[in-house]
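# Here you go, sequence then predicted model.
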Amino acid sequence: MQIMLDLPDELMQHFNSNRLPQEILEALAMQAYQTEKITHAEVGRILGLSSRWAVDEFLKAHRADLHYDETDLERDRATLHQLCQSS
């Protein structure tokens, strides 16, 4: 989808116009992630990031909290336990 915006000069003076489309895309992806409209994996796909680690780095650079709750922790603990048992 293509969107046209009229942005005030006062705002535009703070941005590099060549990089602005990417910055807007990143800002929208961050907002969608922080409001849990998209997942970690979707952030990576939308922004063309090469790995989970690249997504983590992007989120950290933008001071976004990772969505990780007790269910995730328990799932990771169970996986770790299985891996330790099979060694």
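That came in fine, so what should we check first?

# When you work out contacts or count neighbours from here on, use the C-alpha atoms and nothing else.
Noted.

# measure Gln34 to Arg75 for me?
Using C-alpha to C-alpha, to the nearest Å, Gln34 is found at 22 Å from Arg75.

# helix/strand/coil for the one residue sitting closest to the centre of the chain?
Of all residues in the chain, the one closest to the mean position by C-alpha atoms, centre = their mean is Val43, 4.3 Å from it. With DSSP: H, G, I helix; E, B strand; the rest coil as the basis, Val43 sits in helix.

# so how far is Tyr68 from it?
Relative to Tyr68, and taking C-alpha to C-alpha, Val43 is found at 15 Å.

# want to compare, so here's the second one:
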Amino acid sequence: MNIQLAIPDEFADALTLKWGSVEKKLLEFAVIEAYREGIIGLVKVAELLNMESRWEAEEFLVERGIDIPYDMEDFEQDLATLQRL
């Protein structure tokens, strides 16, 4: 899905100076909020942000002050990964 967002050029220029890719940063914000609200899990965070692993996603979130609960789904995914190794 593509979403278009109209923002004033001056604001867009300021964001670009600060963040570089505004599109990437807005996607990161949306993914972080979806994770906080329990809409997606760590694996989906990694997938949406083109990360190598859930651990990279976990590090990304922790660096941004997001708590990472470790639930049964996370445990089962970790166990499945270890069994494949």
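Perfect, thanks for sending it. Computed from a predicted model, the values in this text were never measured in an experiment.

# what TM-score do we get after superposing?
Once superposed, the chains reach a TM-score of 0.70 (TM-score structural alignment, normalised by the length of structure 2), with 74 aligned residues with a C-alpha RMSD of 2.6 Å.

# returning to what we had before: which residue in structure 2 aligns with the residue nearest to the centre of structure 1?
Counting by TM-score structural alignment, Val43 of structure 1 corresponds to Val45 in structure 2.

# other SSEs contacting the helix or strand harbouring Leu17 of structure 2?
When elements are assigned from DSSP states H and E, Leu17 of structure 2 belongs to helix 9-19. The contact analysis (3 or more C-alpha pairs under 8 Å, 6 or more residues apart in numbering; DSSP states H and E) places helix 9-19 of structure 2 against helix 22-36.

# what range in structure 1 does the helix it packs on sit on?
By TM-score structural alignment, helix 22-36 of structure 2 lines up with residues 20-34 in structure 1.

# Can you list the buried residues in that stretch?
26, 29-30, 33-34 (16 or more other C-alpha atoms under 10 Å).

# from the residues you listed, which is closest to Cys84 of structure 1?
Of all those, Cys84 of structure 1 sits closest to Tyr33, with 32.9 Å by C-alpha to C-alpha.

# show me the contacts for the nearest residue to the residue nearest to the centre of structure 1 once chain neighbours are set aside.
Distances taken as C-alpha to C-alpha, 6 or more residues apart in numbering put Ala29 closest to Val43 of structure 1, at 6.1 Å, once the chain neighbours are dropped. Contacts were defined as C-alpha atoms under 8 Å, 6 or more residues apart in numbering; by that measure Ala29 of structure 1 touches 38, 43, 46-47.

# Would you mind checking those for buried ones?
Val43.

# Export the contacts of Ala29 of structure 1 as a markdown table, with columns for secondary structure and distance to Ile3 of structure 1.
Converted to a markdown table, those look like this (DSSP: H, G, I helix; E, B strand; the rest coil; distance: C-alpha to C-alpha, whole Å):
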| residue | secondary structure | distance to Ile3 of structure 1 |
| --- | --- | --- |
| Ile38 | coil | 20 |
| Val43 | helix | 20 |
| Ile46 | helix | 16 |
| Leu47 | helix | 17 |
